[in-house]
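# need a structure here:
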Amino acid sequence: MTVRRDVFTQAKLGPVTLRNRIIKAATFEASTPNALVTDDLITYHRLPAAGGVGMTTVAYLAVSPGGRTEGKQIYWRPEAMPGLRRLTDAIHAEGAAVSAQIGHAGPVANAKSNKAKAYAPVRFFNPLSMRFARHATRDDIDDIVEAHANAARMAIEAGFDAVEVHLGHNYFASSFLSPLINRRTDEFGGSLENRAKVARGTVLAVRRAVEKAGTPIAVTAKLNMSDGVRGGISTEESLQTAKWLEEDGGLDAIELTAGSSLVNPMYLFRGDAPVKQFAGAFKPPLRWGIRMTGKKFLREYPYREAYLLRDAKLFRAELTMPLILLGGITNRETMDLAMDEGFDFVAMGRALLAEPDLVKRIQADGAQRSICNHCNQCMATIYSHTHCVVTGSPAPVSQRV
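From the prediction side, this is the model:
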């Protein structure tokens, strides 16, 4: 007789014990105007930690200045370390663990805002920055892989319990996996085996850095199951990549995601497409362009609970390693469904943005329902201060009484 996992019991994530199986997913906070930790950023993560999650994930901690999606994001450097330590101490004081999402934005990076070069598998135009990402040479690739290893070492020094290597959403490693973006003809292009070299090499570099440091932290990765666009990463190819990552032994878990920040972001989010609000976050002429063509970029997909479960079950059937189910996890029934389907953890995003204490309330009363209506207007707030437009949570520190 199979005993159902209880989502509210302790669970091992690699060498780390979490108080439950619920993880706050990485959602860009827009709380670092000087690319350093602020009280706002600490509050952003302290609230769901106090609200009951087993672990919260800090996004997006770039491995280099040019790896940011915009210039206000934190990147790993000595000046950032005191603030990051203050952040991890605050989360630990609430009884939760904390993970650092590390990555390089690749063709998604805003070279204009970052005042640094952006890199991609091939020369690639980013319409948000109105700049081209450069063709990454072998030396560029090696430097970015090593930067991930350095970020892992610094994460340990800052007191993080885990690192999440970003292999999704057409960021650097994901753009190499994508046959639509990666048109190279060298050892990093063509076959899936070649296109997966950057992702696999990055994970192994991070694992080696963690093992050499001697401090046990968990290493996870966020991996696209599908880009949701014709010619992009397919579920079949992603599953093979996941099998290789499992065989390589560098990861303690994979968080399964979907969609492309470059061409189809709503494939991850589902629900309403906030074209008007998204356009309002930019200045003309980009604002006008988004208003005219936004429906093509922000395609609308209907929301349903556990909307990534169908594809994720294909991975669960083929892999033995721990998997984290993301997408439409808002109530106890869906959490229990994920456990019944063999997933080891669930990750929550928008529901916790709206109600940081939702996990504690669900634990106390399994009939609790999230008030998130999936309007997705929170997406447009990432250019100012990420918050739920329905509840106003979390408000900036400066606006609290």
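# all contacts plus neighbour counts: C-alpha atoms, from now on.
OK.
# Which elements pack onto the helix or strand hosting residue 40?
Using DSSP states H and E, residue 40 falls within helix 39-50. Using 3 or more CA pairs under 8 Å, 6 or more residues apart in numbering; DSSP states H and E, the elements in contact with helix 39-50 are strand 55-62, helix 81-93.
# Helix or strand next in line after the last one, which one?
Scanning forward in sequence from helix 81-93 by DSSP H and E, the next helix or strand is strand 97-103.
# Contacts for the helix or strand that that following strand is followed by, please.
The helix or strand immediately downstream of strand 97-103 is helix 111-114, counting by DSSP H and E. Helix 111-114 is contacted from outside by 65-66, 68-72, 117-118, 129-133, using CA atoms under 8 Å, 6 or more residues apart in numbering.
# Not including adjacent chain positions, what is the nearest residue to residue 361?
residue 368 (6.7 Å; CA to CA, 6 or more residues apart in numbering).
# wouldn't the one you found be in contact with residue 331 here?
Yes: with contacts counted by CA atoms under 8 Å, residue 368 reaches residue 331, the gap being 6.9 Å.
# which residues are in contact with both of these two?
With CA under 8 Å, 6+ apart as the test, residue 368 and residue 331 both reach residue 362.
# Show me which of these two is the more surrounded one.
residue 331 (19 against 16; other CA atoms under 10 Å).
# how far is the helix or strand hosting residue 312 from where the chain is centred?
Assigned by DSSP H and E, residue 312 belongs to helix 309-318. Centroid separation between helix 309-318 and its chain, computed with CA atoms, centre = their mean, to the nearest Å, is 19 Å.
# who does it touch, helix- and strand-wise?
helix 235-248, strand 323-326.
# winner for burial among the ones you listed?
strand 323-326 (a mean of 26; mean count of other CA atoms under 10 Å).
# continuing past that one, what's the next helix or strand?
helix 332-340.
# To compare against the first, here's the next sequence to fold:
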Amino acid sequence: MSTPDVFAPADLGPVRLRNRTVKAATFEGRTPDGVVTDELIAYHRAPAVGGVGLTTVAYLAVAPEGRTHREQIVVGERTLPGLARLADEIHATGAAIAGQVGHAGPVANGRSNGVPAIAASPMPSPLSMQLIRSATERDLARVTRAYVDAARVLVRAGFDVLELHMAHSYLISSFLAPGLNRRRDRWGGPLERRGRLARQIARVVREEVGSSVAVTAKVSVSDGFAGGVTTAMSVELAQLLEADGHLDALQLSGGSSLMNPMYLFRGEAPVAEFAATMPPLVRWGMRTPMGRGFLKRYAFEEAYFRPKALEVRGAVAMPLMLLGGINRLETMRQAMADGFDFVAMGRALLREPDLVDRLRAGVVRTGICSHCNRCMPTIYSGTRCPEALPTN
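Purely as a prediction, here's the structure:
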């Protein structure tokens, strides 16, 4: 078989994309009142105008306690008009739009949300300094219905793709990770049971939306902490999800927003910059050896998840999106040669929203993101690249 052209149109389930590039979900920090703003629209219009095939709106919560903090959007009737306006604006550029649908679980700040956080098993929250409680059967039934309700609203809003968040120690991921899931009921134990929530939500969302939109999931190739999801577990989960047949693709990510965020980002660890954005007590904690150890430093290398992602690629036939440090045209073409169907980019497009068009035109062959990661602390004031020149 010939290697696909990353810049040629491609199908993602029932959706035709103008190319195989995806703007990965990265929290935008532009919804202070939990609704779509002009600033959020401008944030996604930039890479859409710049040639990306699909841009992904991050962290669309299915329930109030599913937000990481109170400024995030909860999908519902209140937020529907803004979401529809956002979808229309992106469609006008020729790009498609995805919504990352999720429940933050233990990554939620219960104090900020005013609602206690839930997880697979009880645990202390380093974010709220509260105890996260174990999700009950009633909670899981309610959250499952909330995913269906959110999917229905996003379809009405005109979204093309629903990305189910199953990674980064969010609620579904907390059930998948054996170190975070110590349950002895039908939701704990072997992966087939720990993966029950992931499979259940994929099923009910697909049953709700049918073939009207594409449904994908973000999964971890490795969580990067003891007791987290391993690559072997990731392979097994991918095989289960493929056998169920409810998803159009998997996006392969890694790391844990709660336990090891730098495993996802790689490169420099902006400890001082993060500390400066935190309340005094948290700021002090980040200056301790334990706090500094939270933001570990991993040397950056191009396509750093590729070796683990290739193990998943060898185990399933379903479409896969490669994520993690993709900046070069050579890497994008290698991903196609490896059998990946799409490439997802985050920081590279934050630094250069028009990078896809410039790569396609042959103006450049690599992005200029330095992976300093000083963009990470800006999520509290509007996610941006501190090195990028302001645009008019």
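# coming back round to it: just the helices and strands packed on helix 39-50 of structure 1: most buried one?
strand 55-62 (a mean of 25).
# Who are the packing partners of that strand?
Taking 3+ CA pairs under 8 Å, 6+ apart as the contact cut, strand 55-62 of structure 1 packs with strand 22-24, helix 39-50, strand 97-103.
# Return the set of buried residues in the strand or helix carrying residue 202 of structure 1.
Using DSSP H and E, residue 202 of structure 1 sits within helix 197-213. Across helix 197-213 of structure 1, burial judged by 16 or more other CA atoms under 10 Å covers 197-207, 209-210.
# How about residue 367 of structure 2: what's its closest non-neighbour residue?
Closest residue in space to residue 367 of structure 2, ignoring its immediate chain neighbours: residue 327 at 5.1 Å, by CA to CA, 6+ apart.
# and that neighbour, how far is that from residue 364 of structure 2?
11 Å (CA to CA, to the nearest Å).
# give me the stretch of structure 1 that the longest helix along structure 2 matches.
Longest helix in structure 2 by number of residues (criterion: DSSP state H): helix 137-157. Matched against structure 1 by TM-score structural alignment, helix 137-157 of structure 2 falls on residues 138-158.
# Compare residue 327 and residue 364 of structure 2 (neighbour count), which wins?
residue 327 (23 against 15).
# now for the more buried one: what does it line up with in structure 1?
Under TM-score structural alignment, residue 327 of structure 2 pairs with residue 330 in structure 1.
# how close does that match get to residue 370 of structure 1?
With CA to CA as the criterion, residue 330 of structure 1 and residue 370 of structure 1 are 6 Å apart.
# between those two, what contacts are shared?
Counting by CA under 8 Å, 6+ apart, the contacts common to residue 330 of structure 1 and residue 370 are residue 351.
# Pull the number of nearby residues for the aligned residue in structure 1 for residue 260 of structure 2.
Correspondence of residue 260 of structure 2 to structure 1, assessed by TM-score structural alignment: residue 264. As a burial measure, residue 264 of structure 1 scores 20 neighbours (other CA under 10 Å).
# Tell me which residues touch residue 264 of structure 1, please.
227, 228, 229, 297, 298, 299.
# What number of residues are in the vicinity of the residue lying closest to the last one once chain neighbours are set aside?
Okay, so that is residue 299 of structure 1. Spatially, and ignoring its direct neighbours in sequence, residue 299 of structure 1 is nearest to residue 266 (6.0 Å; CA to CA, 6+ apart). As a burial measure, residue 266 of structure 1 scores 24 neighbours (other CA under 10 Å).
# circling back: dump the contacts of helix 111-114 of structure 1 into CSV; add neighbour count, distance to residue 279 of structure 1 and secondary structure as well.
Below are the contacts of helix 111-114 of structure 1 laid out as CSV (neighbours: other CA atoms under 10 Å; distance: CA to CA, whole Å; DSSP: H, G, I helix; E, B strand; the rest coil):
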residue, neighbour count, distance to residue 279 of structure 1, secondary structure
65, 24, 26, helix
66, 25, 25, helix
68, 28, 21, coil
69, 24, 17, coil
70, 22, 17, coil
71, 22, 20, coil
72, 18, 20, coil
117, 17, 26, coil
118, 30, 24, coil
129, 18, 14, coil
130, 12, 16, coil
131, 17, 19, strand
132, 21, 22, strand
133, 23, 23, strand
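# Could I get those in TSV, plus columns for distance to residue 254 of structure 1?
As requested, the contacts of helix 111-114 of structure 1 are arranged in TSV below (distance: CA to CA, whole Å):
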residue	distance to residue 254 of structure 1
65	26
66	26
68	22
69	23
70	26
71	28
72	28
117	29
118	26
129	31
130	33
131	32
132	31
133	28
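# now for the residues you listed, which pair is the farthest apart?
72 and 132 (19.7 Å; CA to CA).
# about what we covered before: just to confirm, what residue in structure 2 is aligned with the residue nearest to residue 361 of structure 1?
In structure 2, the residue equivalent to residue 368 of structure 1 is residue 365, according to TM-score structural alignment.
# Now do that match against residue 355 of structure 2, distance only.
Residue 365 of structure 2 is 9 Å from residue 355 of structure 2, by CA to CA.
# re the thing from before, check which residues of the longest helix of structure 2 are buried.
Quick answer for helix 137-157 of structure 2 (16+ other CA under 10 Å): 140, 143-155, 157.
# Stretch 284-300 of structure 1 too?
286, 287, 290, 294, 297, 298, 299, 300.
# The last one: what's it in contact with?
Residue 300 of structure 1 sits next to 266, 267, 270, 271, 272, 273 when contact means CA under 8 Å, 6+ apart.
# how about a cut-off of 7 Å?
266, 270, 271, 272, 273 (CA atoms under 7 Å, 6 or more residues apart in numbering).
# same check, this time on the fourth one
Contact partners of residue 294 of structure 1, counting by CA under 7 Å, 6+ apart, are residue 275.
# Try it again at 8 Å.
By CA under 8 Å, 6+ apart, the neighbours of residue 294 of structure 1 are 275, 279.
# corresponding residue for it in structure 2?
By TM-score structural alignment, residue 294 of structure 1 lines up with residue 291.
# where does its match fall, helix, sheet strand or coil?
helix (DSSP: H, G, I helix; E, B strand; the rest coil).
# next one: the one 10 residues further on
Classification of residue 301 of structure 2 using three-state DSSP returns coil.
# Check residue 17 of structure 1 too.
strand.
# What count of nearby residues applies to the equivalent of it over in structure 2?
Using TM-score structural alignment, the equivalent of residue 17 of structure 1 in structure 2 is residue 16. Taking other CA under 10 Å as the criterion, the count of residues near residue 16 of structure 2 is 16.
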